[in-house]
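Visitor: have a look; sequence and predicted model below, questions after that.
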Amino acid sequence: MTAAPATPIAVVTGASSGIGAATARQLAAAGYHVVITARRKDRIEALAAEITAAGHRATAHVLDVTDRAAVDAFAAGLSDFPAVHVLVNNAGGALGADPVATGDPADWRRMYETNVLGTLNVTQALLPALTASGDGTVLVLSSTAGHGTYEGGAGYVAAKHGAHVLAETLRLEIVGTPVRVIEIAPGMVRTEEFATTRFNGDTEKAAKVYAGVAEPLTAEDIADSITWAVTRPSHVNIDLMLIRPRAQASNSKVHREL
């Protein structure tokens, strides 16, 4: 009798809310054992319990992707699994919307450390396991901000451009190995925290981002695209997918019904 194939393992960073949490739910429903990470222990443990209660498989690990020692320890702990098949580098975010002349260097540094160095840390730590699986996928969640700038966005644009270049370069460097590199670049997505965090808890400023936009993208929209991309046949690589709502023609051109 042929043994049943092992459940594939997918690691999702930044899974405590928004796109990360939605991706964990959808990958679990697609048959993956999701290993969900984030800094907020209560959030990821509740999500793991929810996924498990739905009849799927999930494991929660508290992780700050900017802490390299913690990332290495996390990767070493995954040796309990027979293989790691998918890494979704979702941890990231934006801080501030100030012009270059007055932008806070501390915000720029934090965005670079999370969006770029955090992605680098986890990718480096898990690449050996993804390669050893014989069929690995590294997915980098960047942003349309990484493909076109806009006023007040330079710090975030710079960080997401770094994430884009990391994905593009990695794909060149590991071609010929059994690991593909996918980049998903969302445009305007309304989640419960992204804009509020960007504006340091100012809900009024956060609401203005989406004012008059009939249907911004949702976390579930992006999770659906991520799940589709990673479940393509092994020889199919979705190099880059830019996704915007119909109302958004570019990073600076948005139709608003006011």
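Guide: Okay, I see it. Numbering: from 1, shown residues only.

Visitor: use CA for all of it now, contacts and neighbours both
Guide: Noted.

Visitor: could you pick out the longest helix of this protein?
Guide: Ranked by residue count, the top helix of the chain under DSSP state H comes out as helix 154-173.

Visitor: wait, residue 194 touches residue 94, no?
Guide: Yes: using C-alpha atoms under 8 Å, residue 194 is in contact with residue 94, at 7.3 Å.

Visitor: who has more neighbours out of the two?
Guide: residue 94 (24 against 19; other C-alpha atoms under 10 Å).

Visitor: looks to me like residue 94 is in a strand.
Guide: No: assigned with DSSP: H, G, I helix; E, B strand; the rest coil, residue 94 falls outside any strand and is coil.

Visitor: how distant is stretch 182-190 from the center of its chain?
Guide: Relative to its chain's centre, stretch 182-190 lies at 9 Å (C-alpha atoms, centre = their mean, to the nearest Å).

Visitor: return the list of helices and strands in contact with the helix or strand hosting residue 139.
Guide: Using DSSP states H and E, residue 139 falls within strand 136-141. If contacts are counted by 3 or more C-alpha pairs under 8 Å, 6 or more residues apart in numbering; DSSP states H and E, strand 136-141 sits against strand 86-89, helix 118-132, helix 154-173, strand 179-186.

Visitor: next one for the comparison:
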Amino acid sequence: MAGDGMLAGKVVLLVGASSGIGADAARLFAAEGATLMLAARSADALAGLTDELTAAGHTAAHVAGDVSVAADVASFVDATLDRFGRLDGAFNNAGANQQGRLDEVSEQDFDRVMAVNVKGTWLCLREQVRAMRASGGAIVNTSSIGGYRGNTGLGAYQATKHAVIGLTRTAAHDNGPLGIRVNAIAPGPTETPMLTHWRASDPDGVARRIAAVPLRKAGTTTEVAEAALWLLSDRAGQVSGVVLPVDGGLTA
């Protein structure tokens, strides 16, 4: 089955694969021919997804760890190289959310969301570039439309997503001469566990947010994964340093 598809013959590390966008990206990438190493904190969720993919005839393995811990992130890449011999692509999708006005966010919550979203992305980039330095590759980071606009009540989260865009653009400049493309996707409202949690606490706010989308709907996790798929594939071979909105026209 790995002989066909947009990622045929490519080894891809998917960080943040246990649920939502990451889990559907794993299913999509596998269907498009990728050999996958799945990484996230939840070993049980990863094991279940790996079993699902292998039962369908795909090649996948997993490694558990915390994206904010340097040794864990190094183990993601090392496990990929040990198991599959190389790394061709990476999708850095792990993330943490935060709600509350900037003056109401606790220092603990601020540090947590920064550690996962900013430090975690940087650690992933550092280790993935190490593995791709000799042969090139493609990396996609998950930012958000909150990475280039403001919104009341999500200040610390949005600051991290601005930082992800900065890391992405800088990494594209730093590593372009090595044949490594680095891009980001910027989802708008998407039907993920994060949106479900937000809808439970502020249903009117979520409804207003979706009503503002020109397509009048939240995106699906598969629609977001499709954008990451294209950026990882050779069809985007001249695309680097781009932040691709997947937001139904909300930022148009």
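Guide: Nice, thanks for sending it over. The model shown is predicted, which means the values in this text are computed figures rather than measured ones.

Visitor: hang on, the earlier thing: out of the helices and strands packed on strand 136-141 of the first structure, which one sits most buried?
Guide: strand 86-89 (a mean of 27; mean count of other C-alpha atoms under 10 Å).

Visitor: what's it packed up against?
Guide: strand 9-12, helix 118-132, strand 136-141.

Visitor: can you list the ones you listed in JSON lines and add distance to residue 22 of the first structure?
Guide: Output for those, formatted as JSON lines (distance: least, C-alpha to C-alpha, whole Å):
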{"stretch": "strand 9-12", "distance to residue 22 of the first structure": "10"}
{"stretch": "helix 118-132", "distance to residue 22 of the first structure": "19"}
{"stretch": "strand 136-141", "distance to residue 22 of the first structure": "13"}
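
Visitor: and the strand holding residue 139 of the first structure, what's buried?
Guide: 136-141 (16 or more other C-alpha atoms under 10 Å).

Visitor: now do stretch 104-121 of the second structure
Guide: 105, 109-110, 112-121.

Visitor: what span of the first structure is it aligned with?
Guide: Across the first structure, the stretch matching stretch 104-121 of the second structure (TM-score structural alignment) is residues 102-119.

Visitor: off-centre distance for the matching stretch?
Guide: Chain-centre distance of stretch 102-119 of the first structure: 16 Å, with C-alpha atoms, centre = their mean.

Visitor: what does stretch 47-66 of the first structure give?
Guide: 15 Å.

Visitor: sorry, back to before: how far does the match of stretch 104-121 of the second structure stretch from start to finish?
Guide: 27 Å (C-alpha to C-alpha, to the nearest Å).

Visitor: residue 54 of the first structure: how many residues sit nearby?
Guide: Going by other C-alpha under 10 Å, the residues that sit close to residue 54 of the first structure add up to 12.

Visitor: that one pairs with which position in the second structure?
Guide: Aligned partner of residue 54 of the first structure by TM-score structural alignment: residue 56.

Visitor: how close does its match sit to residue 9 of the second structure?
Guide: Counting by C-alpha to C-alpha, the gap from residue 56 of the second structure to residue 9 of the second structure is 17 Å.

Visitor: and for residue 100 of the second structure?
Guide: From residue 100 of the second structure to residue 9 of the second structure the distance is 44 Å (C-alpha to C-alpha).

Visitor: to what extent does the strand holding residue 139 of the first structure diverge from the second structure after superposition?
Guide: Once fitted to the second structure, strand 136-141 of the first structure is off its aligned match by 0.7 Å on average (mean C-alpha distance after the TM-score superposition for the first structure).

Visitor: can you list contacts of that strand?
Guide: Contact with strand 136-141 of the first structure is made by 84-90, 119, 123, 130, 163-164, 167, 178-186, 230, as judged by C-alpha atoms under 8 Å, 6 or more residues apart in numbering.

Visitor: appreciated, that's everything.
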